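>>> Predicted structure and sequence below. I'll ask about it afterward.
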Amino acid sequence: MSETGQKEVHGFQTEVKQLLQLMIHSLYSNKEIFLRELVSNAADASDKLRFKALSDANLFEGDGELRVRVSADKENNTVTISDNGIGMTHDQIVEHLGTIAKSGTAEFFSKLSGDQAADSQLIGQFGVGFYSAFIVADKVTVRSRAAGVAASEGVEWQSEGEGEFTTSKIEKANRGTDIILHLKEDEKEFADDWRLKSIVTKYSDHISVSVEMLTPEVPAVETVAEEKDEEGNITRPAVEARDAVPATWEAVNKATALWTREKADITEDEYKEFYKHVSHDFADPMLWEHNKVEGKTEYTSLLYIPSKAPFDMHNREKQHGLKLYVQRVFIMDDAEQFMPTYLRFVKGLLDSNDLPLNVSREILQDSKVTQAIRKGCTKRVLKMLDKMGNKDKESYQLFWNEFGQVLKEGPAEDMGNKEAIAKLLRFASTNEDSAVQNVSLTEYIERMKEGQDKIFYVVADSFEAAKNSPHLEVFRKKGIEVLLLSDRIDEWLVSHLTEFDGKQLQSVARGGVDLSNMEDDESKEAQEKLEQEFDSVVKRMKDALGDKVKEVKISNRLTDSPAVIVTAEDDMSIQMQKLMASVGQEVPESQPIFEINAEHELVKHVADEQDDDKFGQWVDVLFEQATLAERGSLKDPASFVARLNKLMLSLTK
């Protein structure tokens, strides 16, 4: 290996500079994980070469035995991790090692807390494992050559973890990548073969690629005769001559695909470490399921639920999915065809016996085998979550806090599993004095009042707005629980989840809310009497408001507020209108229903106002107040303020 070109100096991406500073100052509480990350990356490079070689065997260059080699040099205080995998070109090495090729890095840095243990878990969510090398090294050298290119196309990357890195062309006889860590003075413990071997067996035993280390050289020995003392006791046994045994590379891991082993033979720690390998996450998974399916379609699945959401989980366009193997040969990362988008947080792998080795994404798209596997894996994940939700509510709450908003996409996306997904949903409600979403639809139905035949909910921009909505007043009075929905996706959710367990979901902000079957005859008579008494006032208000409203009516839902606006059953909800407007969609015109509380003193005062001009101003103020409470904004707030000030001044005269 020799240098053949001039060095090029490159500046790191800004986010990488910040990240390296964190690494250099020992962000990780457990330093030894640097080796786990680099060995995992090397194993991935081997997997990718094996797949590429399915269509071009020449990429093996006569050496089809893939491996990762780890070695230490105490004299020079270095550790080297080498692989004979796919390798990198000059452009690839600059792209992969000079930037964090993901969006959202600013969010990543905003989440850092200064707590080393917590922040080290966060790093894993951002997929930047290579940079962990700088935990123990003050300089890193990477030498690589892509499979199938000339030896003269090798490239060397070097950095001291500061503001820049250099690249240069080198001669590299063998394909693959060598990473040389120049250890810091206080990290010499890692320049020890025994220490490195213990880390490999601890973290990388499950990797299907052989991880090799050098066995020590055994020197030659000459023949030595037996020696005895005067009493005939042997003082030195005879030694037969033997040749020197050179140092050899030997596998130090099991090098067996973990998912092919029997579940009973795999420890919990092995499952956890394998998750970290396939997901590049640093935290342990929340739960997992290892399953072998036999019959019409044969496959093995190992599915994990992470304990923390990745920073870009809400980006539906980002590639997601499972690692795909066919007959234990790696085919692709992020095979999204096997997991629906609303379960994009699920990590793991599939190994199928029923797909061709040269499978492509296009073939997967229309394959009946793919559809069968997707259906099976989806049901398995939903059952995993349902079981946790029933048996371990505390753990399920942690899961929901991380992934609940994504799971809410399910009813719209997966009609076939709508009921199963609905069982997993959790909401805040008037039954709890907290924004925590911990009420299931099943629990809600169990607590329904006698005569109640619907699941009531209210959607608002925030928990506080939902909790204080005037629509809830009569429900609180009657002790009827209402679900409080305030996530951005909630309006989309309830537009597709219209019923559960035979019970219709009903928005309390809709005009069609009917609680008559939960009222006694006395209450019904009182309501009818009010409607008769205020009939002329209602007509007068409708005339004053004109086409601003669809209808004015006496409310049966208010106890404290003077008025409220509600949406007609066949109109788009206010929250959906706001959602469409926020993404630039045209919102169809519709008028709300204006309901007044005939027993409120302000409404009585307005009803007694004989001056038509002043009456119209009061009605406008009531309507705009109700609109402000419901929508959170007005089209013309300045006019509202001026009108309100004028009326208040008139009351002082």
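Sure thing, it's come through.
>>> hey, let's count contacts and neighbours off CA atoms from now on
Noted.
>>> for residue 615, helix, strand, or coil?
Classification of residue 615 using DSSP: H, G, I helix; E, B strand; the rest coil returns helix.
>>> how about residue 77, what does it touch?
Each residue near residue 77 by Cα atoms under 8 Å, 6 or more residues apart in numbering is listed here: 182, 183, 188, 191.
>>> from these, which ones fall inside strands?
Among the contacts of residue 77, DSSP state E puts 182, 183 in strands.
>>> Reformat the contacts of residue 77 into a markdown table and put neighbour count and distance to residue 590 next to each item.
Listed next are those as a markdown table, based on neighbours: other Cα atoms under 10 Å; distance: Cα to Cα, whole Å:
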| residue | neighbour count | distance to residue 590 |
| --- | --- | --- |
| 182 | 24 | 69 |
| 183 | 24 | 69 |
| 188 | 16 | 73 |
| 191 | 22 | 73 |
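>>> In a markdown table, list the contacts of residue 77 along with distance to residue 23.
Converted to a markdown table, the contacts of residue 77 look like this (distance: Cα to Cα, whole Å):
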| residue | distance to residue 23 |
| --- | --- |
| 182 | 15 |
| 183 | 14 |
| 188 | 17 |
| 191 | 19 |
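>>> Residue 142 looks like it's in a strand, true?
Yes. The assignment for residue 142 (three-state DSSP) places it in a strand.
>>> quick one: it and residue 177 touch, right?
Yes. Counting by Cα atoms under 8 Å, residue 142 does reach residue 177; the two are 7.0 Å apart.
>>> okay, the two: which has more neighbours?
residue 177 (26 against 20; other Cα atoms under 10 Å).
>>> this is the other structure I want to compare:
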Amino acid sequence: MPPICERSSLNHDIKHIMSTQKETLGFQAEVKQLLQLMIHSLYSDKEIFLRELISNASDAADKLRFEALDKPDFYEQDSELRIRLSVDREARTLTLIDNGIGMSRDEVIDNIGTIAKSGTRAFFEKLTGDARKDANLIGQFGVGFYSAFIVADKVTLTTRRAGLPASEGVRWESSGEGDYTLETTDAPRGTHIVLHLREGEDELLDEWRLKQIIRKYSDHITLPIEMPTAAVTDEDGKETQPAGWETVNKASALWARAKSEITDEEYKAFYQHVAHDYSDPLAWTHARVEGRQEYTQLLYLPARAPFDLYDRDARHGVKLYVRRVFIMDDADKLMPQYLRFVRGVIDSADLPLNVSRELLQGNKDIDAIRAGCVKKVLAMLEDLAENQADKFATFWKEFGQVLKEGVGEDFANRERIAKLLRFASTHTGNDGQTVSLADYLGRMKPEQDKIYYLTADSYTAALASPHLEVFRKKGVEVLLLTDRVDEWVTSHLTEFDGKNLVSVARGALDLGALEDESEKASQKASEEAMKPLVDALSDTLKDTVKEVRVTHRLTESPACLVVDEFAMSNHLQRMLKAAGQDVPVSKPILEINPEHPLVKKLDASRSQDTRFADLAHIVFDQALLAEGGQLSDPAGFVKRINALMLELSA
């Protein structure tokens, strides 16, 4: 495509094209709904339309640069990539042109006419009803093109994908109602968008106003954003400077500039562009690394989670550049999965320009860059945790569960990650995850040598667990782990700062020096006295439990269930079953409280076979329910309870 040099070529590209194969197609229902939202609900933030269209144009240029590495003929002798914006006051139109990658007919239908690529369904699930907040979701969900209808009552888009012949251009047009037209046309490479402005949008015909908006939202775009300039004449009317184009934005790679030259506002604006998130980031780090590997990193911590954070198959990651040439979006090999929330740019001075996703796998240079970036991100988090508690609390609420995955994924940094973890505990009095392992160690009893924790389905269930009773009695803090990932965490994080992490619901209770000799002697005597009852229960419940034993972890409950020290926890078994996975059959251990009146009643009924069996099953079922389990025979449980109630009321 020949360079665009004059204002008249703009109009020529749009108006003087030959069209064939015109057809009318309907929007999907979700797209119709989205268009109505754009037109009627987001009007107070109408400036965002230009931000979104320019961002899309910038992405199209990046994609062309990447594909042209292997196919340089895609440039069609026009490698000076740019975005151009012009107004036609008479026609009341605003025209935006880029000479980026462009779109094919199928891509136009997929990206604009249907839900396949737009993300509109997920977008609607995240809507809050607050127009300003909802406007900020637009870029994140890839639905920014539709924002054009905030200010336009008709949009005409003409595009051709690089590599296709000029005759395979596509013209798309819609009034933002229920359908759009599509036709094949001659077109230059790239995308031309003409906005037919609504009545009352005259300020958008003011070039000075447009420049204001560009500098506010898009100054950081590395592509030059150009607007036409009028010819300059002298007093005699002689032209001293022909009409041309001026660059409105700074059009430089922000990350390549010195930190001292970049304001916080510029850093924030660049984050909003690179992350498609129009709230401010929590923090960022910007550094140039020199040595065996030379690269620049500009990495951000978002303030809120993206909609697909927990979709591990979705591509997440930073943008990779090589010597300021865009290579790929979402370069996930440059950041581990547990840091998939990080956004930003990595610009290498050493990698080849033709690096592919396959070459990123197992590449030593990439591994070195990745390790350096991970250290920078962890250092950012450590700084927030130590010096900006409010910001770290925000981070933890949004991304804490994801960071926990790093305990099992990143052995080299496990200790650093462990120090950043936060949990609820019996000490806090609420379900806020604010307790670090260091906090816990600082509150340990002098004679305590273990870190105690309990996993459960919820904070309420954990707090009500009978396994906590002896710890409350002795004033020993227990961490309450209720995130689904916590079972994974505790299977990999078995000690911290020399102290073992021990589940209060697994294995025999060992309080070590927290128990004195008189307590141990009393426990031994209770075990001997209760041996006949233990034997009787073992026989009666042999199909249900692996073992019955006396416990001293209970002070209020008659019984509880535990598993062997190295067995799968009951909590994990329930999660796996709920996910439809096969779980190995394992019987729990029933522990009874020798001081509880119900257990003493049970002991007294040993000579009555039927009554004893009913009470034994009731005690087991109650213990199962207390820890969130499901009864295998609910009807049998109800029948036994009813019989017991009738007996007591007789």
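That came in fine, so what should we check first? Since we're looking at a predicted model, the values are computed, not measured.
>>> Sticking with the residue of structure 2 most remote from its centre, tell me its helix or strand.
Computed with Cα atoms, centre = their mean, the residue of structure 2 farthest from its C-alpha average is residue 236, at 63.6 Å. Assigned by DSSP states H and E, residue 236 of structure 2 falls within no helix or strand.
>>> and it, what does it touch?
The contact partners of residue 236 of structure 2, by Cα under 8 Å, 6+ apart, come to none.
>>> Where does residue 86 of structure 2 sit: helix, strand or coil?
Going by three-state DSSP: residue 86 of structure 2 is strand.
>>> what's the counterpart of it in structure 1?
Using TM-score structural alignment, the partner of residue 86 of structure 2 in structure 1 is residue 71.
>>> and if you look at residue 65 of structure 2?
Under TM-score structural alignment, residue 65 of structure 2 pairs with residue 50 in structure 1.
>>> Provide the secondary structure category for its match.
helix.
>>> That one contacts residue 328, correct?
No. With contact defined as Cα under 8 Å, residue 50 of structure 1 does not reach residue 328; the gap is 10.8 Å.
>>> Between these two, which is the more surrounded one?
residue 50 (23 against 17).
>>> Let me see the contact set for that one.
329, 330.
>>> one more time with 10 Å
44, 56-57, 59-60, 64-66, 85-86, 329-331 (Cα atoms under 10 Å, 6 or more residues apart in numbering).
>>> Out of the residues you listed, who's the most crowded?
residue 85 (30 neighbours).
>>> Trace it over to structure 2, please.
Residue 85 of structure 1 maps onto residue 100 in structure 2, by TM-score structural alignment.
>>> Next one: that match from residue 223 of structure 2, what distance?
10 Å (Cα to Cα, to the nearest Å).
>>> and if you look at residue 445 of structure 2?
Counting by Cα to Cα - residue 445 of structure 2 and residue 223 of structure 2 are separated by 61 Å.
>>> ditto for residue 81 of structure 2
For residue 81 of structure 2, the distance to residue 223 of structure 2 - Cα to Cα - is 7 Å.
>>> got any residues that touch both of the two?
With Cα under 10 Å, 6+ apart as the test, residue 81 of structure 2 and residue 223 both reach 58, 61, 62, 98.
>>> can you give me the helices for the stretch 401-550 of structure 2?
For the stretch 401-550 of structure 2, the helices defined by DSSP state H, counting those that start in this stretch cover 406-409, 414-420, 437-443, 459-463, 469-474, 486-492, 517-529, 531-540.
>>> Contacts made by the fifth one with the rest, please.
Helix 469-474 of structure 2 has contacts (Cα under 10 Å, 6+ apart) with 426-427, 445, 452, 463, 475-478, 504, 511, 514-515, 552-557.
>>> got it, and the last one?
Applying Cα under 10 Å, 6+ apart, the external contacts of helix 531-540 of structure 2 come out as 527-528, 542, 544-550, 590-592, 594, 599-600, 602-606, 609, 612-617, 620.
>>> Alignment lookup: residue 594 of structure 1 to structure 2.
Checking TM-score structural alignment: residue 594 of structure 1 goes with residue 590.
>>> which residues sit in contact with that match?
534, 537-538, 541, 544-551, 559-563, 619-620, 623-624.
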